[in-house]
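J.: just a sequence and a predicted model for now, questions to come.
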Amino acid sequence: MGYFAGLDVSLEETAICIIDGAGHIVREARAAGEPEVLVAFFRASGMEMDRVGLEACSLTAWLHAGLTEAGIPAICIETRQAKAAMGAMPNRTDRNDASGIAQIMRTGWYRAVHVKSPSCRSRRALLTARRMVLNKRRDVENGICALVREVGLKVGTPNRKDFPARIRALAADDPVLTSLAESLLAVVEVMTREVERLTKRVIDEVRIEPKCRRLMTVPGVGPLTALAFRATIDRPDRFRRSRDVGAHLGCGDELARTALYEAAHSLLIRSKKWSALRAWGMNVAKRRGMARARVAVARKLAVILHRMWADDSEFRWGKHALALTAAA
């Protein structure tokens, strides 16, 4: 007889429920949410698990890796799907959620979530850290502007290089404001230095990653976009069709979606070389506006990047670009 288990994971401890093939609860327990503890629990149970389910969460990759390495068939399932399946429960508790996940494992009514490889998780961590520092730096800069604005001083729109000098000039006649501004500008300086270090790490990572270098042959796609796409997709074969990638990123991953949107902006606004993709995007912009064109081009970029990765193919500039190259 096969056995199925559900894990309701939390930071402190994990609720565990094991059921048999008929759906009857065989054992319930609570244990620390540590891979080695959970592995020891299943081994001590003496029951061979057919499937062990857990919802996608911040601890999922860590727990999933520990369980699968120990030979336990762990499956990560979509949070929305799990909630929909358990929504009819009159009383939502950790214990009941674990039981509900176990029943989902038994019936097979689930969609497994891809758990990214350690290398991809490391790359995503690098990109997330960089974006976090960028966002915090912007928050501090906005806070400085708000401080000087409270005394009637307007910063305007200086570039980042001129921002400290502009703030110091505005605050020069106010000792208290000068002192506060200097403290905050010191924070901005440290953050700027760390952003540069993290950006260099991204570039260094891309230099040794052949897939990223291939993706960067697409106009508008730089190191950040290439690494974000590489870290998000992980394995191209998990998408049956390239067009599924555009839909997946459109309603899911914010990191890759933002990177692709920025790449689309670069392609439409900064790129000088003609391509069929840029021509298509500019036509969309004429009909529906630049904002919608960026979204449309970002989705097309996702499809193109996936196909190039899956086929080891080159970017197709289009017939017009080929004709210009031949004429030159």
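T.: Structure's in. What do you need?
J.: CA only for contacts and neighbour counts going forward, please
T.: Fine.
J.: these two touch, right, residue 116 and residue 61?
T.: Yes - contact criterion CA atoms under 8 Å: residue 116 and residue 61 qualify, at 7.2 Å.
J.: what sits against the residue positioned nearest the centre of the chain?
T.: With distances taken as CA atoms, centre = their mean, the residue of the chain nearest its centroid is residue 255 (4.1 Å). Listed by CA atoms under 8 Å, 6 or more residues apart in numbering, the contact set of residue 255 reads 128, 228.
J.: presented hereafter is structure B, for comparison with structure A:
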Amino acid sequence: MTTTYLVAIDLAKRHFQVCATDFSGKVLFNRAFSRQKLMVFLSGQPRCIVAMEACSTSHSWGRLAEGAGHEVRLIPPIYVKPFVKRQKNDAADAEAISEAARRPNLHFVAVKSAEHQARAVTFRTHQCFVRQRTQLINALRGHLAEFGIVAPVGATNVTRLEEAIGAEGDDLPPVVHEMAGFYIEQIKALTVRIDGLVQRLQSAYRTDAFLRRLCTLPGVGPVTAGAHAVLILDQAGWHHSAELIVPVNITLMSLPPRCPELNPVENLWQFMRGNWLSNRIFQNYDDIVDHCCRAWNKLVEQPYRIMSIGLRQWAHGS
């Protein structure tokens, strides 16, 4: 009987495509499973490699597979796409995951613990509530500005708006008083929720050694320490070294080879070279260093230029 070496799963909500292969890469079967049947299959399957694309639901399935004794490999989707054959479908995707999981020197995404995901949910909920509160404040400011009531920008100045509404007295229509009260009530409720979430994130920071170590970095505080970052880098050798230890809240995403136009660092260097370093004759090595330093200092003085060069649309999925 042929032993299953690798099981590749194309994740979904209800029906999952499973491609099982032996050690040589021969496909043993490639068929769909329901959610319940997939759980039973992973629990009863002898120890093997379980490969999936890294996504929002892959970590829960990864924990389930690890609990059954399997080795889990979560692959960034960008590494799977080159192996998808024509006529893209679930079966082809599962087979592509199986092919990608066998590549040597491929970095896999670490399976997150339930506690780590819970901390991330808390952080995202905090960010969501902050955006909602900002939206409400901006709407209230816009409505009141139509009646000549203004206040400085910021959540701390909502009380000024509330005081100004009361000071206006009968000059404001009753409906405006009522609607402004709705806004202020929602803003205060969200502020209470946000403060509670901040306290919860700070308590996690005090008890987690990894978060405390992250807070030693400039610009990182107790709230943002639990956020997840995607680091985009080129395919330099040391970026893929087996000795490189990547924290669980950082995902490395390599750019395609020979594509310097996608690398913001290359874009910045091209801008410096084209504006301040090209068509020049340098006297010696020190002269080159001096010109590069002056060009770098000129660029640092233009932070909005750096943002316009580095924040490309492709990096935001648009």
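T.: Yes, it's here. For clarity, every value in this text was computed on a predicted model and none was experimentally measured.
J.: that older thread, which position in the second structure aligns with the residue nearest to the centre of the first structure?
T.: The alignment leaves residue 255 of the first structure without a partner in the second structure, by TM-score structural alignment.
J.: separation between residue 255 of the first structure and residue 123 of the first structure?
T.: Plainly put, residue 255 of the first structure is 12 Å away from residue 123 of the first structure if you go by CA to CA, to the nearest Å.
J.: please apply the same query to residue 205 of the first structure.
T.: On the measure of CA to CA, residue 205 of the first structure and residue 123 of the first structure end up 8 Å apart.
J.: same check, this time on residue 213 of the first structure
T.: Residue 213 of the first structure is 15 Å from residue 123 of the first structure, by CA to CA.
J.: with residue 196 of the first structure instead?
T.: Relative to residue 123 of the first structure, and taking CA to CA, residue 196 of the first structure is found at 16 Å.
J.: just want to know which of those two has more residues nearby.
T.: residue 123 (19 against 12; other CA atoms under 10 Å).
J.: next up, the contacts around the more buried one.
T.: 227, 228, 231.
J.: touching, the last one and residue 124? I think so.
T.: Spelled out, that is residue 231 of the first structure. Yes - assessed by CA under 8 Å, residue 231 of the first structure is found in contact with residue 124 at 5.8 Å.
J.: how many residues are close by residue 198 of the first structure?
T.: 18.
J.: that one belongs to a helix?
T.: Yes - according to DSSP: H, G, I helix; E, B strand; the rest coil, residue 198 of the first structure belongs to a helix.
J.: what's the spacing between it and residue 208 of the first structure?
T.: 16 Å.
J.: tell me the secondary structure for the residue nearest to the centre of the first structure?
T.: Going by three-state DSSP: residue 255 of the first structure is helix.
J.: map residue 40 of the second structure onto the first structure.
T.: Taking TM-score structural alignment, residue 40 of the second structure has residue 40 as its aligned residue in the first structure.
J.: what helix or strand does that match sit in?
T.: Per DSSP states H and E: residue 40 of the first structure is located in helix 35-45.
J.: list the helices and strands that helix packs on?
T.: Using 3 or more CA pairs under 8 Å, 6 or more residues apart in numbering; DSSP states H and E, the elements in contact with helix 35-45 of the first structure are strand 25-32, helix 60-69.
J.: what's the average distance of the last one to the second structure?
T.: What that stands for is helix 60-69 of the first structure. With mean CA distance after the TM-score superposition for the first structure, helix 60-69 of the first structure departs from the second structure by a mean of 0.5 Å once superposed.
J.: and that helix, which stretch of the second structure?
T.: By TM-score structural alignment, helix 60-69 of the first structure lines up with residues 58-67 in the second structure.
J.: return the distance of that stretch from the chain's centre.
T.: 20 Å (CA atoms, centre = their mean, to the nearest Å).
J.: please list the residues outside it that contact it.
T.: By CA under 8 Å, 6+ apart, the surrounding residues in contact with stretch 58-67 of the second structure are 11, 42, 43, 50, 52, 71, 72, 74, 111, 112, 113, 114.
J.: before we move on, what about stretch 150-169 of the second structure?
T.: Taking CA under 8 Å, 6+ apart as the rule, stretch 150-169 of the second structure contacts 134, 137, 141, 144, 149, 172, 177, 184.
J.: please consider this matter closed, and thank you.
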